[in-house]
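Trainee: Pasting a predicted model and its sequence here:
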Amino acid sequence: MSVLDQIVKAYDIRGTVPDQLDADVAHALGVGFASFIRSNSKAERIVIARDMRPSGPAFVEAFSRGILNQGIDVIDLGLGSTDLMYYASGVLDAPGAMFTASHNPAGYNGIKLCVAGARPVGVDTGLLDVKRVAEEVLEGGGPKPAASAGSQSERNVLSDFAEHVLTFVDLADIGTMRVVADTANGMGGLVVPAVMERIPSVELEVMYGELDGTFPNHPPDPLQPANQRDLRARVKSGGFDIGLAFDGDADRVFVVDELGVGLSGSTTTALLAVAALRAAPGATILHNLICSKSVPEVVTEHGGVPVRTKVGHSYIKQIMANTGAVFGGEHSAHYYFARNFNADSGLIASLMVMAEVGRSGGPLSGVRAPLDRYAASGEINTQVDDASAVIEQISAAHSDYDQDRLDGLTVNCGDWWFNLRPSNTEPLLRLNLEAPDQNTCADRVAELLTMITS
């Protein structure tokens, strides 16, 4: 496999530094992205932001040089969250690149790409074209430089972005609230205070707010319960109303209630769907197929139209555009908003949850209670030699039940269901299962894992 084969994923570019991703590769990808943009649009400028990883500045410089070489201008946004970059791409109607490895450990970096209006670039929408040209550049070829190089400028959009986020709620709904945010030394340390300081009634405490891409306190992956441990303890010891756990590039957030108990991505999706439907009665709401079945139930109960999707931001953003959906949520804590250029934002989700709690007049534990209806396994990964063969065996063993292949294999067994999906990049099968209660969930998981491993 070439280095680009290793780092170009389904939705973005991500690899270890410097053995997979270095300045030369970043430069080649800059040429590739500029070539793709030039061939598919009339865009004359590209916005670029980066997270706090130590390799970021050198990679942005090399990537920008590749773009400028092709005669396209660069607007350098500097340090920012991924949703800040999406905002800039939307309001400036320009393609964008975000240098981040999101929740990955310190040894990684990567790039998230979008075209003008924050529309995603994945393997089905241009990423393979970027890769092809980058390979040519690394082999000593590629497109010739433009007759006139592009120009580079800097722009700070943090204040404008913060004001944009605030438009998603009525600040009066939030009221007086004590909030603690664990930003994991990631970009939340920059953007969360910039938004919260504009709400006088909110008292904010930030944990691990220093921007440090070596992540000295804990990994920036709040999907793992261990990385929420400090936040949960602080919520309880400090008597906070809500806790917020952001990932490294701050486009995702996990929520913790006042009792120190975390909300699943599905529960938060259901809560946000209720808020979205209050503002847009009868609207379409998207949820990926790993979300709890409580999500479509809640959407239907509140007069909305639930639409089930594959996992992944590029799929969801495209379906949002096609259906006119106002909101979409994923079990992994990605939350998408039509008024945010169909892009995801941890900050917008945070404020909307806070507003729902404020409107209720009670604690978050009470708001979440009617939305927590089933027991879920969480995602369980198992290494297998032949993922396709295992999926077919599991399908045959459950042939008496309703099945579909929207994304991997989903089997509806009446009062419980499961999904089995192969990893895009590793020899793994990902199992997600939901049942009426924890004991049934554990029993069904054990049965399936026995079948998978045998």
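Mentor: Everything's here; your move.
Trainee: Please make it C-alpha for all contacts and neighbour counts, starting now.
Mentor: OK.
Trainee: Could you tell me which helix of the chain is the longest one?
Mentor: Scanning the chain for the longest helix, with DSSP state H as the assignment, gives helix 23-40.
Trainee: residue farthest from the centroid of this structure?
Mentor: Most distant residue from the mean C-alpha position of the chain: Ala147, 38.4 Å away (C-alpha atoms, centre = their mean).
Trainee: helix or strand for it, which one?
Mentor: Using DSSP states H and E, Ala147 sits in no helix or strand.
Trainee: How far away from the center of its chain is the longest helix of the chain?
Mentor: From the chain centre to the centre of helix 23-40 is a distance of 23 Å (C-alpha atoms, centre = their mean, to the nearest Å).
Trainee: got the contact list for that helix?
Mentor: Residues outside helix 23-40 that contact it (C-alpha atoms under 8 Å, 6 or more residues apart in numbering) are 43, 58-60, 62-67, 69-70, 72, 95, 115, 126, 129-135, 137-138, 143.
Trainee: State the next helix or strand along the chain beyond it.
Mentor: Heading C-terminal from helix 23-40 (DSSP H and E), you reach strand 45-50.
Trainee: Could you identify the helix or strand that succeeds that following strand?
Mentor: Downstream of strand 45-50, the first helix or strand assigned by DSSP H and E is helix 56-69.
Trainee: what is the orientation angle of that following helix with strand 45-50?
Mentor: 170 degrees (axes from the mean of the first three to the mean of the last three C-alpha atoms, to 10 degrees).
Trainee: Comparison target, given below:
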Amino acid sequence: MRDLGPIFKAYDVRGVVPDALDTDVARAIGAAFADFNERAPVVVAHDMRPSSPALAAAFAEGAADRGSDVTRAGLGSTDLLYFVAGHESMAGAMFTASHNPAQYNGIKMCGPGATPIGEETGLTRIRALAERDLPPVDSPGTVRDRDYLADYATYLRSLVDLSDIRTLRVVIDAGNGMAGHTVPAVLGDAVGAAPPLSVDPLYFELDGTFPNHPADPMNPKNTEALRRRVRDSRADLGLAFDGDADRCFVVDERGEPVPPSAITALVATRQLAVEPGGTVIHNLITSTAVPEIVREHGGTPIRTRVGHSFIKARMAETGAIFGGEHSGHYYFREFWRADTGMLAALHVLAALGHSTRPLSELAAEFSRYSASGEINSEVSDQAERTAAVRSAFAGEPGVEIDELDGLSVLFGDGSWFNLRPSNTEPLLRLNVEGADEETMRSLRDRVLEIVRA
């Protein structure tokens, strides 16, 4: 009996190829996936990593052998996979390791209608099935190929109209990832007349070895080329996507990053203008400005734990119109509550294109506090260090302790910090927000002194 524990994570499957993840393992997981979904139709897509086509093909074989009819969508972004799963009511499997280095690969899975599958909603069961030798079925399924890129692009363009925006010059860094495949279809001539955009492409060549920089825009080092190109070319903005193009990061005309919390608030106001009084989900690391702005625009903010499965579950429970995370994931009810960086990018382009102001001024409306960004500290005992921080702050007047996800400490002036353990590494992750830069830095340094003692 095989042990797949090391590659099954909280939200997906991920491991080094071929040491931990090879075609035999992919085939076994495909078979288990078909059983878990009661042999529902399955769509499989993959990114540009050298190992992805063979792994995706093996998964498709495994699912078909267990009786599922499988559609191989070929190259695609993760949100393209969600589009197909939602639009066609199929279960879905996307082969990607997102922003991880080239030697990694993985599988993001969803149920029919793009319903999330995480550790608590199916991954544990899929792992148990994949670790066994399943008996043969009487009626195997079929395997067919179909390209959904044009359908995906047409659907996104139907949600956000860019035809009447002012002319914008945008630099887009695909990081040699899947945005190099999807951006030309969505923003180019593939679905009709191109919008009034001048797109300056950076690293659009699909290359899963990532020769220019890691496809992780959350790390500022990986957006240096984008920020420089925006400044040098006097572009109106820059967009950066991660490897599987489900996350989008934005820089303004000065080459300065626009915080994902500001993008969350901006998109929320656009969604609330269409559906007044709607509910907006935000995770607990999102800026305090987000719930403030949602309320000011007549909406109802709901705070959740970090992670796509929690966001999607709360969206389903509440009928929320939109959700956003500090990590650049944006979720839309009209996109089956799935995350799509491309749709968020369209909203940013539309907002800027209908404004006469530069993006830096527009984004300033949605940025009210000073944030540290995520700071990682390697520790020998996560629980002990967290307890020490809790003890240091718990007795102070006006302090609120919240343990929804890790340790959150909230102060009367709106400042807060969250300390969360990594699920996979001996790290504590700290996020701090203050009313101003001085307050944030002082609070950050005080917490880090305890964490790193």
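Mentor: Perfect, thanks for sending it. Everything numeric in this text was worked out from a predicted model, so none of it was measured.
Trainee: What does the residue farthest from the centre of structure 1 correspond to in structure 2?
Mentor: Alignment note (TM-score structural alignment): Ala147 of structure 1 maps to Asp138 of structure 2.
Trainee: how close does that match get to Ala64 of structure 2?
Mentor: Distance, Asp138 of structure 2 to Ala64 of structure 2, using C-alpha to C-alpha, to the nearest Å: 12 Å.
Trainee: And the strands in the stretch 301-450 of structure 1?
Mentor: Counting by DSSP state E, counting those that start in this stretch, the stretch 301-450 of structure 1 has strands at residues 305-309, 327-329, 335-337, 343-344, 375-376, 380-383, 402-404, 409-412, 417-422, 428-435.
Trainee: okay if I get these as JSON lines plus mean neighbour count and distance to Arg155 of structure 1?
Mentor: Converted to JSON lines, those look like this (neighbours: other C-alpha atoms under 10 Å; distance: least, C-alpha to C-alpha, whole Å):
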{"stretch": "strand 305-309", "mean neighbour count": "19", "distance to Arg155 of structure 1": "36"}
{"stretch": "strand 327-329", "mean neighbour count": "30", "distance to Arg155 of structure 1": "29"}
{"stretch": "strand 335-337", "mean neighbour count": "27", "distance to Arg155 of structure 1": "24"}
{"stretch": "strand 343-344", "mean neighbour count": "28", "distance to Arg155 of structure 1": "21"}
{"stretch": "strand 375-376", "mean neighbour count": "21", "distance to Arg155 of structure 1": "44"}
{"stretch": "strand 380-383", "mean neighbour count": "15", "distance to Arg155 of structure 1": "42"}
{"stretch": "strand 402-404", "mean neighbour count": "14", "distance to Arg155 of structure 1": "47"}
{"stretch": "strand 409-412", "mean neighbour count": "20", "distance to Arg155 of structure 1": "46"}
{"stretch": "strand 417-422", "mean neighbour count": "23", "distance to Arg155 of structure 1": "41"}
{"stretch": "strand 428-435", "mean neighbour count": "23", "distance to Arg155 of structure 1": "41"}
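Trainee: Adding distance to Asn227 of structure 1, write those out as a markdown table.
Mentor: Formatted as a markdown table, these follow (distance: least, C-alpha to C-alpha, whole Å):
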| stretch | distance to Asn227 of structure 1 |
| --- | --- |
| strand 305-309 | 28 |
| strand 327-329 | 21 |
| strand 335-337 | 20 |
| strand 343-344 | 21 |
| strand 375-376 | 19 |
| strand 380-383 | 17 |
| strand 402-404 | 34 |
| strand 409-412 | 29 |
| strand 417-422 | 25 |
| strand 428-435 | 21 |
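Trainee: Val390 of structure 1 is nearest to which of those?
Mentor: With C-alpha to C-alpha as the criterion, Val390 of structure 1 lies closest to strand 428-435 of the strands of the stretch 301-450 of structure 1, at 8.8 Å.
Trainee: what's the matching residue for Glu361 of structure 2 over in structure 1?
Mentor: By TM-score structural alignment, Glu361 of structure 2 lines up with Gly366.
Trainee: From Asp241 of structure 1, how far off is its match?
Mentor: Per C-alpha to C-alpha, Gly366 of structure 1 is found 12 Å from Asp241 of structure 1.
Trainee: which neighbours do these two share?
Mentor: Residues touching both Gly366 of structure 1 and Asp241 by C-alpha under 8 Å, 6+ apart: none at all.
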